[in-house]
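[1] fold the following for me, if possible:
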Amino acid sequence: MSFSNLGLAEPLVRALEAKGYTEPTPIQAQSIPILLEGGDLLGIAQTGTGKTAAFVLPSIQRLTETQKRVLPTHCRMLVLAPTRELASQIADSARAYGQFSKMSVTTVFGGTSINKNRQDLSRGVDILVATPGRLIDLIEQGFCNLSMIEILVLDEADQMMDLGFIHALKKIVRMLPKKRQTLFFSATMPTAIRDLASQFLLDPKTVSVKPAATTAERVDQYVTFCNQSEKQALLTITLGDPAIDRALVFTRTKHGADRVVKLLAGNGIASNAIHGNKSQGQRERALGEFKQGKVKVLIATDIAARGIDVSGVSHVINFELPNVAEQYVHRIGRTARAGASGIAVAFCADDEKAYLRDIERITRQKVTVRPLPDDFVNLSNQIKQTRVKTMGADPEVRIDRPRDPARPRATHAPRATGTTGRNW
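    Okay, here's the model as predicted:
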């Protein structure tokens, strides 16, 4: 099946050909005809399935067909995303797909100049891609008006709920026209997400694409059991594999990501971290260097990684296993984009074994156990010695040594001090 068979107009097909796309993915084939008819849609699909094109392409066609003039500070289509990276990615895709359809696209999200956001919205825009917090700021300041919205898209709804955007979403939706088309996408569909969808959608069609099993089939998965204190040396050894083109390393915390970058640098391995505490400029620079191959290792938290779409990631390394099993599926999917294959490695400490059991349960397969490298103890000691020579002892490593017992705390009145015997 071709894109033209789905009913897409020639300018959109031409834009797809310019990007090298000839056949629709399953979610595109199922969603595009429904959306061209103007109906609401509930889509269950994770990143990497082609869902951005599934909602952007038919939306551009519908906006082009109605050809309404956009008023200042207004927009016709609103896409809400949980993170800056995902918002940027969606906007880039919309610009590429709409290049022959004369669609104006802009983004608003935190970490960028709000004055520039005001300027971008001043003349009005066809497609606005936003994170909820910054959008509400602009609305309350009078620089954005949602009364002309024809199409609303909520992407990665489960992540927006996890990030606490539920009240912001409801507030935004209350400002929209009742007559509109609403598209709701989520990688998972727990009861809370389904209840939220029922509040926003009107008689929706449901499209479900579950690539977890197919993703797992394309990814060789391995787990190495180790102590938490051994992980840094194990990561350094793993990254020495010449087969690694680009490696995406996941940690659970922002602080952990920064610490991994610092310790890798001590062993001569260049890497960047991307997480919520980084400025937008720092995040874009880190992602740009990773995409261009200038730095082949990117350390990321799960939230910051939402929306990262980088081809050629050969390895995903779970430095720490996620405490939510579905996140593991999101993570390893980063190395199996567009039908490619890849390798996923997990380091599992004793207190993470329950997380591994959950992962194997939802993926319905056992992860292959890979033992620690031969002569790991000596290699680990060499790595630590090299790092100490480069950057000094790691102040965060607790030295286990005998300690004198603490003196008992006084339970009586303060004793007298000084030559006078007074304590005042």
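[2] could you use CA atoms for every contact and neighbour count after this?
    Will do.
[3] find the nearest non-adjacent residue to Thr206, please.
    In space, and not counting its chain neighbours, Thr206 is closest to Leu42: 4.7 Å by C-alpha to C-alpha, 6 or more residues apart in numbering.
[4] please provide the structure for the following sequence as well, for comparison with the first:
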Amino acid sequence: MPFKKLHANLLESLERMNISEPTPFQKKSIPVIKSGSNVFCTAPKDAGKTTTLILTTLQKLKCEAVGKAPRAVVLVENKERAMEIYQAFLLYTKYNSLRVYVGYEELHIDIQKSEIFEGVDILISTPKTMNKLFLLNGVSTSQLKIFSIDDADFLIQKSDTSAIISITQSIQKCQYVLYSEKLHPKLKRFESYFMEYSKIIQL
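    Next up, the predicted model:
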């Protein structure tokens, strides 16, 4: 069972929230993500995608703060979703030293730059804001270990695709995990940009 092989801090958090059994999607996806592969994770709503994203991100960072530059990035559609994911992360980071930061279009970019400069481990942002930070040297990607895109279905309709490609082109070495309800051809196209040799987990 995948939960048994998680960091002790995460197991304690899961126990506190009375989560004892992984969902079928989590059983399939967590070991593959932990292996370090790039992964397309496709499953219907309420399959446990958000919890998988949080657990695998925290596992990758060993549940402890290191340095100042973000080691994990989570891209989301908008401010509302950014805040939801942020609150969900806080449930798991309450008893460890990890620093989670959330950025979005409505928050002035200079404020974000100075707050990120103070030191963060996990950066939650929208593609446009992340790209703007990137272009203004407001965020270093030199320490990035894992880059996740939450509910990536929004990229099928929106113009955020170019922002994502722009960001990922400058990242040297990183694991990419893309979560969506369906594996749309537009998402599959990321294989030729940053999702090389990716595995597909479908439920």
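[5] coming back round to it: the residue nearest to Thr206 of structure 1 maps to what in structure 2?
    Leu42 of structure 1 maps onto Phe40 in structure 2, with residues paired by TM-score structural alignment.
[6] quick check, that match in contact with Glu181.
    No. Contact between Phe40 of structure 2 and Glu181 fails when scored by C-alpha atoms under 8 Å: they sit 10.3 Å apart.
[7] which of these two has more residues huddled nearby?
    Neighbours were counted for Phe40 of structure 2 and for Glu181 using other C-alpha atoms under 10 Å; Phe40 has more, 26 against 18.
[8] quick one: map Arg361 of structure 1 onto structure 2.
    That one, Arg361 of structure 1, aligns with nothing by TM-score structural alignment.
[9] still on that earlier bit, SS state for the residue nearest to Thr206 of structure 1?
    Following DSSP: H, G, I helix; E, B strand; the rest coil, we place Leu42 of structure 1 in the strand state.
[10] and the one 4 residues further on, by the same measure?
    Following three-state DSSP, we place Gln46 of structure 1 in the coil state.
[11] for it, which non-adjacent residue is spatially closest?
    Using C-alpha to C-alpha, 6+ apart, the closest residue to Gln46 of structure 1 is Ala187 (4.3 Å).
[12] from Ser4 of structure 1, how far out is that neighbour?
    As for Ala187 of structure 1, its distance to Ser4 of structure 1 is 27 Å (criterion: C-alpha to C-alpha, to the nearest Å).
[13] Leu183 of structure 1 belongs to a strand, doesn't it?
    Yes. Read with three-state DSSP, Leu183 of structure 1 is one of the residues of a strand.
[14] what do we get in structure 2 for it?
    In structure 2, Leu183 of structure 1 lands on Val177 (TM-score structural alignment).
[15] who touches stretch 154-167 of structure 1?
    For stretch 154-167 of structure 1, the external contacting residues (C-alpha atoms under 8 Å, 6 or more residues apart in numbering) are 46, 79-82, 132-133, 182-189, 193, 303.
[16] oh, that last question was meant for stretch 186-201 of structure 2, not what I typed.
    Taking C-alpha under 8 Å, 6+ apart as the rule, stretch 186-201 of structure 2 contacts 28-29, 37-42, 152, 155-156, 165, 168-169, 176.
[17] can we see that at 6 Å?
    Asn38, Val39, Phe40, Cys41 (C-alpha atoms under 6 Å, 6 or more residues apart in numbering).
[18] what about Arg134 of structure 1, neighbour count?
    Neighbours of Arg134 of structure 1 (other C-alpha under 10 Å): 16.
[19] what's the burial count for Gln67 of structure 1?
    For Gln67 of structure 1, using other C-alpha under 10 Å, the count is 10.
[20] over to Ser198 of structure 2?
    When neighbours are counted by other C-alpha under 10 Å, Ser198 of structure 2 comes out with 18.
[21] Provide the aligned range in structure 2 for the helix or strand where Ala216 of structure 1 lies.
    Following DSSP states H and E, one finds Ala216 of structure 1 within helix 212-218. Using TM-score structural alignment, none of the residues of structure 2 align to helix 212-218 of structure 1.
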